[in-house]
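Chemist: sequence unknown, structure follows:
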């Protein structure tokens, strides 16, 4: 295993070895050895330690424990320490005179050398195991978060893909009906439909937009529906000053508008008025949409695909289920939505 694979910087390793070298020199001199003997002994000990660290790093690389486990590291550190210390004695015996000061000091200090070598290797092994397991846990957490984000993005994309064909089919059915009775209106509606989809397809589903930009898309959508239903459909906007600068996820309001038109016209005879109120409350953008509904027909059945999709998108975006409310009051159906503003 290459040294650059060790989870320490070169500066850390150098500082650690210099600390060991200085400590070994000081200990030798403290026990009556000359500074030359101390430096030689410390250099020899550092060379043994570097060899032990190299063996230890390779062991942990090729035989990593599945979890933090002190026993393999303890056993390996002990075996390597014994081999290095007694191997060093054998090497010194072959090179030096057995009466040499360095060799005599080395032989007398074998128990201490063995204990210090084992302690250093074992501490490094445990520290490396902790780092590796921390990195493994961190990587698993990152993968889990990435997987959840991809799943959420995929569901958001799926909801948007469902909404557009839902609206497209209704519009094409209306165009088909108008082709025979009023070709001019059919062409106008087709042109409005093309402009609407051209604008909506340019939007980045992950990028929020100003309320003013979203209002343009809603206006294009209402123009299509105005051609479709003629004089029966009318709408009124009440927007507080400064609301246009607030931010909203793209195409989140349009399904609410579609739901209001669909269920406002359901069972209602005569003209209908749909009201939009947009305002800021604290750190929220709030939009309230009110449409008439028929008491005799029972009103809209269920909450509709549009409301369900918006409710799901809000939960995926904010993890909350209290941002969308709807109620039926006498002859009106009201939907209110709050969108937290980015900080």
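Modeler: Now that the structure is in, tell me what you want to look at. On a predicted model such as this, the values are computed, not experimentally measured, just so you know.

Chemist: going forward, measure contacts and count neighbours with C-alpha atoms only.
Modeler: Will do.

Chemist: number of residues surrounding residue 108?
Modeler: 10 (other Cα atoms under 10 Å).

Chemist: the helices in the stretch 1-150 of the chain, which residues?
Modeler: Along the stretch 1-150 of the chain, the segments classed as helices by DSSP state H, counting those that start in this stretch run 10-30, 35-62, 70-95, 101-108, 110-181.

Chemist: can you put these in CSV and add distance to residue 318?
Modeler: Listed next are the helices of the stretch 1-150 of the chain as CSV, based on distance: least, Cα to Cα, whole Å:
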stretch, distance to residue 318
helix 10-30, 43
helix 35-62, 42
helix 70-95, 43
helix 101-108, 68
helix 110-181, 11
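
Chemist: which one of those lies closest to residue 242?
Modeler: Using Cα to Cα as the measure, helix 110-181 is the one of these that comes nearest residue 242, at 28.0 Å.

Chemist: that closest one versus helix 101-108: what angle between them?
Modeler: If you take axes from the mean of the first three to the mean of the last three Cα atoms, to 10 degrees, helix 110-181 sits at 80 degrees to helix 101-108.

Chemist: so the very next helix or strand once past helix 110-181 versus helix 110-181, what angle?
Modeler: The helix or strand immediately downstream of helix 110-181 is helix 183-201, counting by DSSP states H and E. When the same axes, to 10 degrees is applied, the directions of helix 183-201 and helix 110-181 differ by 170 degrees.

Chemist: buried ones in helix 183-201?
Modeler: 185, 186, 188, 189, 190, 192, 193, 196, 200 (16 or more other Cα atoms under 10 Å).

Chemist: and the comparison structure, right after this:
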């Protein structure tokens, strides 16, 4: 940790201005109230409020290298006593030189007030120690808060990364299996699926875990994902999009929607014998955007439907990004499954 005056020029300026004001006030009181001549009052103020503050700035180093965390209290007090004595000796000597050079006729005043000056020197030393301890505490607290914020950010990124890594491999595994099955029977479709899968994965990997993208870009990627799945399911999968123009530029977390469509296909399309529509609608109101994704499903084929890993991941991501998991609502309508996402316009920093 560097000297606070080196790190903070404004603090050093305030420090100088403070002692300047104190010095000028002291000169005024001595000159107008006690009728001390201007030279003597200015010289006294110079010794107390210029020389000592300059020397006192070095007290910070004594505090830094003799902290209670590294030394016993007895040794710390001894170091400060030695430091205060040395500083006092230098201060009194410089005061003696200043008086001798500027007004040698008042040297007797220094000798007459020497005990009081020594005592005041120790008192000022204690004041400076408290001052620098307060500054060190404030700086340490700021650094601690900063490090905690950085640590929380790293943890948050790690959690988001872990959640996202649970989504993509599952989809990738299914897609590769489908490509393998299509290679012999429908090589053209397999080729198309490989290209689309490559584009989809490139989109997923080029964004950070908590990066935001426009809804328009996210839906384009979703359509790419659905085109990959449509190769597997053919006419059974029928995606429908009803998105207002006002929603297109709305910023949302990257890849937050894909697990919802994966969930719809897993529980709706996969088990169905008839075509299944996955309808996506979007509206904006009062600075928020409502996204509704609804899909049909066969209630007979899925009797014990719980919240899958994709939905749990989304809840956790919303909690990490927005600070709440109440932005998603899931409704089972017995013949269809509806998911509503109400996302605010601004994502908390």
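Modeler: In hand now; what should we look at? On a predicted model such as this, the values are computed, not experimentally measured, just so you know.

Chemist: quick one on the thing from earlier: just flag the most distant two among the buried residues of helix 183-201 of structure 1.
Modeler: Pairwise across those, and taking Cα to Cα, the largest span is found between 185 and 200, at 22.3 Å.

Chemist: nearest to residue 133 of structure 1, of the buried residues of helix 183-201 of structure 1?
Modeler: Nearest to residue 133 of structure 1 out of those is residue 200 (Cα to Cα; 46.5 Å).

Chemist: and that closest one, what's its match in structure 2?
Modeler: Residue pairing (TM-score structural alignment): residue 200 of structure 1 is matched to residue 204 of structure 2.

Chemist: let me see the contact set for its match.
Modeler: In this structure, residue 204 of structure 2 makes contact with 254, 255, judged by Cα atoms under 8 Å, 6 or more residues apart in numbering.

Chemist: neighbours around the residue lying closest to residue 204 of structure 1 once chain neighbours are set aside, how many?
Modeler: Among residues not flanking residue 204 of structure 1 along the chain, residue 250 sits closest, at 7.6 Å (Cα to Cα, 6 or more residues apart in numbering). By other Cα under 10 Å, 21 other residues sit near residue 250 of structure 1.

Chemist: ok, now residue 117 of structure 1?
Modeler: 23.

Chemist: tell me the counterpart of it in structure 2.
Modeler: By TM-score structural alignment, residue 117 of structure 1 lines up with residue 121.

Chemist: look up how far residue 285 of structure 2 lies from the residue in structure 2 sticking out farthest from the centre.
Modeler: Here the centre of structure 2 is the reference, and by Cα atoms, centre = their mean the most remote residue is residue 105, at 62.6 Å. In this view, residue 105 of structure 2 and residue 285 of structure 2 are 84 Å apart by Cα to Cα, to the nearest Å.

Chemist: what lines up with residue 337 of structure 1 in structure 2?
Modeler: Counting by TM-score structural alignment, residue 337 of structure 1 corresponds to residue 341 in structure 2.

Chemist: residue 306 of structure 1 too?
Modeler: In structure 2, residue 306 of structure 1 lands on residue 310 (TM-score structural alignment).

Chemist: and for residue 269 of structure 1?
Modeler: Residue 269 of structure 1 maps onto residue 273 in structure 2, by TM-score structural alignment.

Chemist: so what's its match up against?
Modeler: residue 236.

Chemist: hang on, it is in a strand, isn't it?
Modeler: No - under DSSP: H, G, I helix; E, B strand; the rest coil, residue 273 of structure 2 falls outside any strand and is assigned coil.

Chemist: and it, how far from residue 234 of structure 2?
Modeler: Residue 273 of structure 2 sits at a distance of 12 Å from residue 234 of structure 2 (criterion: Cα to Cα).

Chemist: kindly report the same for residue 254 of structure 2.
Modeler: Residue 254 of structure 2 is 27 Å from residue 234 of structure 2, by Cα to Cα.

Chemist: residue 96 of structure 2 reaches residue 105, doesn't it?
Modeler: No - the pair residue 96 of structure 2 / residue 105 is not scored as a contact, 11.7 Å apart, by Cα atoms under 8 Å.

Chemist: ok so, going back, switch the buried residues of helix 183-201 of structure 1 over to TSV; also include distance to residue 161 of structure 1.
Modeler: Listed next are these as TSV, based on distance: Cα to Cα, whole Å:
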residue	distance to residue 161 of structure 1
185	27
186	25
188	25
189	21
190	20
192	20
193	16
196	15
200	11
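
Chemist: all strands for the stretch 201-349 of structure 2, in order.
Modeler: 212-214, 237-243, 251-253, 276-285, 288-296, 328-332, 336-344 (DSSP state E, counting those that start in this stretch).

Chemist: what's the mean gap between the last one and the aligned bit of structure 1?
Modeler: The reference is to strand 336-344 of structure 2. Here strand 336-344 of structure 2, set against structure 1 after superposition, deviates by a mean of 1.4 Å using mean Cα distance after the TM-score superposition for structure 1.

Chemist: cool, the second one as well?
Modeler: Aligned to structure 1 and superposed, strand 237-243 of structure 2 gives a mean residue distance of 1.4 Å (mean Cα distance after the TM-score superposition for structure 1).

Chemist: counterpart of that strand in structure 1, which residues?
Modeler: Under TM-score structural alignment, the match for strand 237-243 of structure 2 is residues 233-239.

Chemist: got the buried residues for the matching stretch?
Modeler: 233, 234.

Chemist: do stretch 239-258 of structure 1 as well
Modeler: For stretch 239-258 of structure 1, a neighbour-count test (16+ other Cα under 10 Å) marks 243-244, 246-258 as buried.
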